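Participant: Return atomic coordinates for the entry below.
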Amino acid sequence: MLDRAFDFLFHQASLFPRQDCLSARRGKEWTRLSTTDTVERVNRISLGLMGIGIEKGDKVAIAADNCLEWTLVDLALQQIGAVSVPLYPTCTLDDARYILAHAEVKLAFAGSASLARKLTDALCGSECPIYGFVQIDGIAGLDELEAQADQARVDELDTIRAGITADDVFTIIYTSGTTGRSKGVVLNHRNVTSTVRSVAAHTGLPQGSCRALSFLPLSHIFERAGVLYYMYTGTAVYFATVETLSTALAEVRPHTFSAVPRVLEKVYEKLVGKARTLKGVQRRIYLWALRIAENYEPSRSLSPLGALQFALARKLVFSKWHAAMGGELRWINVGSAALQPRLARMFWAAGVVVSEGYGMTEAAPVISANPFSARDVRIGTVGIAMPGVEVRLADDGEILVRGPNVMVGYYKEPELTAEALAGGWLHTGDIGVVEDGYIRITDRKKEMFKTSNGKYIAPQIIENKLKESAFIDQIMVVGDGQKYASALIVPLFEKLREWCSDHGIAYTSDSEMARHPRIVELIDREIKRFNRQFGSWEHIKKFSLVETPWCVDRGELAPTLKLRRKVIAERCRHLIESMYAHPEPA
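Facilitator: Predicted structure coming up:
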């Protein structure tokens, strides 16, 4: 039945054994574990955990970047019934202290010396031991834990493994939300395995023949379920980081990976920047091909002339893009935030399927996704509900979800659990519409605000539309209680540099460029162009350009890259106040 997460490893061992089940770069070389090696190490770590007294139901923290050891320990915990509690490597000391105490963690793993220090400080006064994935002074290593393995207890391990059920808790993930204290989402094995099986059925990924890159944080259920999906389909997993992505693409030549929109945006920025290095005819051809890619609609038939132009653009330019991504990349799953349609179209034009989906930790995590076929994809939507998942809209447009993937509840939070699962449906907090079965997210219920004129504004739908501009990277719409809406905008500097070069505008820094009257005028034209698509009360009347992109490390974005609006509003308070210090423009 494969209704326990660790079953997928044994499924691969039985049907699709690989020499590169799990791989990671060590210096200049890739360390590869076969499926057989992976099973052996997972069992040894399980025995080591049993040897130090870890039992079913015990909570164990993992704080590390993506690596082989993360997945090995995760699988080892699963098959003895222990409960993993992942921590984002970027989490603050205060958050770590709260999570470790709230979850009553009995053991912790650290992926680096800095994370070991953070855990040590967060566990101050606790007897909870810490093990390191790498050699760390004063910290026992994973090899020492494996040395605790007692082979005489193999039969006992088999008995424990056989006793784990689909209803047993798989993990507790503390969601780093955009507001308030994190909540511990309790997911059981059924939640996660149902997601893996439904995604595999939806995508139809070829079994036993693919390679995948894993670089999103394993502390988030999106990538963690993704690794299990790869195991289930007999796909080799190569661990990397966003920083080493270019190198990994060239060396691994992956067929697939999961990404957040920001990763694709960085690829787009590099492609746009490439135009500035070209001259004459080459540059004109490149920009012509880029325009074709940005307007490509995979589900739409091309005219004979359009097909000829597209074939020429693919031969001259798109094929080079595909080669730069390893040459064998075919499928990308995208989630966590809204993907700009131009980015999806660009990858489709280059021969790479981009399936934008929708989910949340409470749904383990996938709720819907676009099909992999060009005929059925609808760019700009988050696709259709996964097999076995039901979606309906509440009277106010909130998306409600029901299915085997929906969480058990929030750890130690019965009132919040009852509120989130009222009526047997998961209340997502997202507002959306369903068009012919395809879901389109329009906003977050709690992020809607009212102007002083009594008009409601849904900021996310405006932000997503304005981000279709080639010159806007990040945007946050503000105006709660004010007469009109305004926006904080982080420009797409790579594109602006190209524009400045074309228009003979000189500058010495991005900061100076962002203040140039011609640039301000350009962004103003872009805003007015998109304003025409909204009601008059939704128009962006003023804007301020922010010179530094918002990021996770400074707390302006959640680890899932969603805007932390309160943090940004506080840090940009002077800009917001200046936009409302003078009368509304005509």
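Participant: rest of the way, CA atoms for contacts and neighbours
Facilitator: Noted.
Participant: How many residues are close by Val353?
Facilitator: For Val353, the count of nearby residues is 24 (other C-alpha atoms under 10 Å).
Participant: how many other residues sit next to the nearest residue to it once chain neighbours are set aside?
Facilitator: Distance criterion C-alpha to C-alpha, 6 or more residues apart in numbering; nearest residue to Val353, sequence neighbours excluded, is Trp331 at 4.7 Å. Here the count is done by other C-alpha under 10 Å, and Trp331 has 22 residues near it.
Participant: Quick check: Trp331 vs Ala240, distance?
Facilitator: Taking C-alpha to C-alpha, to the nearest Å as the measure, Trp331 and Ala240 are separated by 17 Å.
Participant: Name the surrounding residues that touch stretch 458-469.
Facilitator: The set of residues that contact stretch 458-469 without belonging to it, under C-alpha atoms under 8 Å, 6 or more residues apart in numbering, is 338, 340-342, 441-444, 447-449, 472-478, 526-527, 530.
Participant: Quick check: the gap between the most far-flung residue of the chain relative to its centre and Glu55.
Facilitator: Of all residues in the chain, Ala152 has its C-alpha farthest from the mean position, at 41.9 Å, by C-alpha atoms, centre = their mean. As defined by C-alpha to C-alpha, Ala152 lies at a distance of 17 Å from Glu55.
Participant: nearest residue to Gly359 other than its sequence neighbours?
Facilitator: In this structure, Gly359 finds its nearest non-sequential neighbour in Val366, 4.4 Å apart by C-alpha to C-alpha, 6+ apart.
Participant: next one: Gln340
Facilitator: With C-alpha to C-alpha, 6+ apart, the residue lying closest to Gln340 is Glu468, at 5.9 Å.
Participant: for the lengthiest helix in the chain, packing partners?
Facilitator: Ranked by residue count, the top helix of the chain under DSSP state H comes out as helix 35-51. Judged by 3 or more C-alpha pairs under 8 Å, 6 or more residues apart in numbering; DSSP states H and E, the packing partners of helix 35-51 are helix 7-15, helix 68-78, helix 142-146, helix 154-163.
Participant: OK, contacts around the residue nearest to Val353?
Facilitator: Taking C-alpha under 8 Å, 6+ apart as the criterion, Trp331 is in contact with His255, Thr256, Phe257, Val352, Val353, Val354, Ser355, Phe372.
Participant: Now show me the structure for the sequence below, then we'll compare the two:
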Amino acid sequence: MQINRLFDIIPFQIATYDSEVALAEKVNEKWKTYSSKNFKEIVDNLSLGLIAEGILPGNKVAIISENRPQWNFVDLALQQIGAISVPMYPTISAEDYRYIFDHASVKMAFVGSEEIFEKAKEAAAGTSIELLSFDQLEGCRYWEEISKQGISGNLADLESLKDNVKIDDMFTIIYTSGTTGRPKGVMLTHRNVIHNLLAVEDRMMVPRGKSKALSFLPLCHIYERTGSFCFMYMGVSIYYAESMEKLGDNLKEIQPQVFNTVPRLLEKVYDKIVAKGYELQGLKKSLFFWALNLGLKFEPSKSQGFWYDLQLSIANKLIFSKWREALGGNILQINSGASALQPRLARVFWGARIPVCEGYGLTETSPVVSTSICTLNEIKIGYVGRLVKEVQVKIAEDGEILVKGPNVMLGYYTQPELTQEVIIDGWFHTGDIGELSEGNYLKITDRKKEMFKTSGGKYIAPQPMENKFKESTLIEQIIIVGEGKNYPAALIVPSFDGLREYCKHKDIPYTSDHEMVGKSEIIEKYQREIETLNKYFGKWEQIKRFELLDTPWGVESGELTPTMKLKRKVIHSKFAKEIERLYI
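Facilitator: As a prediction, this is how the structure comes out:
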């Protein structure tokens, strides 16, 4: 059966796998599951209910919710009638909701929790936008009301609408997370995403029809959304995590073969593991760090000799087996994307027999441009994998990555002038700097817009430097500054768990985060950390001064995008005084 529209995946899944668990969510402490046939029935009824509500082809409908099966139900139900979904991050402000509602001419919005409903209600005030909720909330229509309306609908009417939907039709507008100002509405077609899921299926090293995925990255982001379509196409059961706080418990419960993540979460996992290592005593502690150091030296496609292999095998039995158990014990593949993965993390996870595969892409490319083949022979640490089929990449004279292929967006909604700025002669200008190796292995070196020049005329690429400094167990977050100044400097948010361990080891009384970042002995320790890591960079790149901050940057406080990228302009604005002090 050929997939010509994304909603064709449901009948394909029924015909090919007839999965007992297509989707699952935790309800009242128990997993509620939906089979392939349940999935189709709910989506069809919802499509018919939306038709009864007056939703027409081309109408825009927002989805604002944490991950749950209802998200998928609405997404696919809208596709079947030719309506256009407008997914939005639950964590953004009511003002952002209002901007997107207005810009996209949204007619209806599905919301998740009470908190999201209150923000959406504020944003929709004075408009005719109808709100429906996935949770049963006072003052809001429940989504099942529409689904129940559809039971009495005419399936022939739905089939007629489905037949009118073509592969090159737009099915969604995704508003970018806005690291550079107001979000832009990326228009994607069925072809864009179908190309992607078919292009990555051979990079997935999990058994079809027999595997489980745990989903926790936001479905409103194209990375997790395309990933979910790929899982559906491969008959992989998707379980939605209850929350980030319960992620560890859900991994042990579900024992998935695969999940998608961002490097920031892998960094947190690694830091927690290392922090627990420091808590060990005597021989156990020695064994832990012996194994860790072996893992950090791992080279996937290079033999390091019999003695190293023997030691690593022992380390895997004694130490790394516990790491795998913490991830459920069945992991065959972790897909990492949205930002750069520290090479040392890739090494240690592969050494621990936890395959982590990097990919690269943007919302505008649906998203995948390149991704790793998840085998020891093919993985290339420090690269974001091989180009996927039918996608062309060329490197511009200034190092910018240009992309052409069936995955490239239609353009930015109602902003043709912005579209013309980034798609020139069919080539999408990514804004990323990179290089190609062996013809089709891609390496990202920085963001073009994030590079800056010092007063001495030297260019600084902050992202790889920040990744290197975050290798310190004492550094949680860092931003390198210095545009137009005579040297680079940094704002640093300590890893407070790592700092507590250091203080415990050195018999330094730990009072509060606020007090500790101002203590001279702590500042001196960070100075030594900076000096050690500075050695990896040229003299013009080395951090000369820094300031420690007592509060981590977050999504809700505005310094990070929902995919954990730094909002540099926001940080520069919020911490202008601290940055100014670095140059006095």
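Participant: Superposed, how do the two chains score by TM?
Facilitator: After superposition, the two chains reach a TM-score (TM-score structural alignment, normalised by the length of the second structure) of 0.97; 581 aligned residues with a C-alpha RMSD of 1.5 Å.
Participant: ok so, going back, tell me the angle of whatever helix or strand comes next after the longest helix of the first structure relative to helix 68-78?
Facilitator: Sequence order places strand 59-63 as the next helix or strand after helix 35-51 of the first structure, per DSSP states H and E. Our comparison of strand 59-63 of the first structure with helix 68-78, counting by axes from the mean of the first three to the mean of the last three C-alpha atoms, to 10 degrees, yields an angle of 170 degrees.
Participant: Show residues contacting strand 59-63 of the first structure.
Facilitator: Looking at strand 59-63 of the first structure with C-alpha under 8 Å, 6+ apart, the contacting residues turn out to be 70, 82-89, 100, 103-111, 115, 219.
Participant: related to what we said a few turns ago, mind putting the helices and strands packed on helix 35-51 of the first structure in a markdown table, distance to Arg571 of the first structure and mean neighbour count included?
Facilitator: What follows is these, written out as a markdown table (distance: least, C-alpha to C-alpha, whole Å; neighbours: other C-alpha atoms under 10 Å):
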| stretch | distance to Arg571 of the first structure | mean neighbour count |
| --- | --- | --- |
| helix 7-15 | 46 | 19 |
| helix 68-78 | 35 | 23 |
| helix 142-146 | 41 | 18 |
| helix 154-163 | 50 | 14 |
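Participant: To Trp288 of the first structure, which of these lies closest?
Facilitator: The stretch from those with the least distance to Trp288 of the first structure (C-alpha to C-alpha) is helix 68-78; that distance is 43.0 Å.
Participant: And the strands in the stretch 151-300 of the second structure?
Facilitator: 170-175, 185-189, 212-215, 237-240, 258-261 (DSSP state E, counting those that start in this stretch).
Participant: Identify, from the contacts of Trp331 of the first structure, the entry nearest to Ile139 of the first structure.
Facilitator: Proximity to Ile139 of the first structure was ranked across those by C-alpha to C-alpha; first place goes to Phe257, at 33.4 Å.
Participant: The closest one touches Leu213, doesn't it?
Facilitator: Yes. Counting by C-alpha atoms under 8 Å, Leu213 is a contact partner of Phe257 of the first structure at 5.2 Å.
Participant: Look at these two and report which has more neighbours.
Facilitator: Neighbours of Phe257 of the first structure and Leu213, each counted by other C-alpha under 10 Å, are more numerous for Leu213; the result is 26 against 23.
Participant: that older thread, could I get the strands of the stretch 151-300 of the second structure as TSV with distance to Ala489 of the second structure?
Facilitator: Compiled in TSV, the strands of the stretch 151-300 of the second structure are given as follows (distance: least, C-alpha to C-alpha, whole Å):
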stretch	distance to Ala489 of the second structure
strand 170-175	33
strand 185-189	35
strand 212-215	37
strand 237-240	41
strand 258-261	30
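Participant: Of the ones you listed, which is nearest Tyr142 of the second structure?
Facilitator: Taking C-alpha to C-alpha, strand 237-240 is the member of those nearest to Tyr142 of the second structure, at 20.6 Å.
Participant: Tell me which residues are up against the closest one.
Facilitator: So strand 237-240 of the second structure is contacted by 19, 21-26, 67-69, 209-216, 228, 231-232, 254 (C-alpha under 8 Å, 6+ apart).
Participant: quick one: it to the first structure mean distance?
Facilitator: Once the two models are superposed, strand 237-240 of the second structure sits on average 0.3 Å from its counterpart in the first structure (mean C-alpha distance after the TM-score superposition for the first structure).
Participant: Pull the contacting residues for whichever residue in the second structure pairs up with Gly335 of the first structure.
Facilitator: With TM-score structural alignment as the matching criterion, the partner of Gly335 of the first structure in the second structure is Gly337. When contacts are counted by C-alpha under 8 Å, 6+ apart, Gly337 of the second structure is found next to Tyr223, Asn260, Thr261, Val262, Pro263, Glu358, Gly359, Tyr360, Gly361.
Participant: thinking the second one is in contact with Leu332, fair?
Facilitator: It refers to Asn260 of the second structure. No. Judged on C-alpha under 8 Å, Asn260 of the second structure makes no contact with Leu332 at a distance of 11.9 Å.
Participant: Overlap in contacts, the two.
Facilitator: Shared contacts of Asn260 of the second structure and Leu332, counting by C-alpha under 8 Å, 6+ apart, come down to nothing at all.
Participant: Select, out of the helices and strands packed on helix 35-51 of the first structure, the one closest to Ala200 of the first structure.
Facilitator: helix 7-15 (12.1 Å).
Participant: What is the equivalent residue in the second structure for the residue nearest to Gln340 of the first structure?
Facilitator: Across the two structures, Glu468 of the first structure finds its equivalent in Glu471 of the second structure, going by TM-score structural alignment.
Participant: cool, and Gly429 of the first structure?
Facilitator: With TM-score structural alignment as the matching criterion, the partner of Gly429 of the first structure in the second structure is Gly431.
Participant: mean shift between the host helix or strand of Ile99 of the first structure and the second structure?
Facilitator: Ile99 of the first structure is part of helix 93-102 when elements are defined by DSSP H and E. Once superposed with the second structure, the aligned residues differ from helix 93-102 of the first structure by a mean of 0.6 Å; criterion: mean C-alpha distance after the TM-score superposition for the first structure.
Participant: quick one: contacts of that helix?
Facilitator: Counting by C-alpha under 8 Å, 6+ apart, helix 93-102 of the first structure makes contact with Ala61, Leu87, Lys118, Leu119, Asp121, Ala122, Leu123, Tyr174, Ser182, all of which sit outside it.
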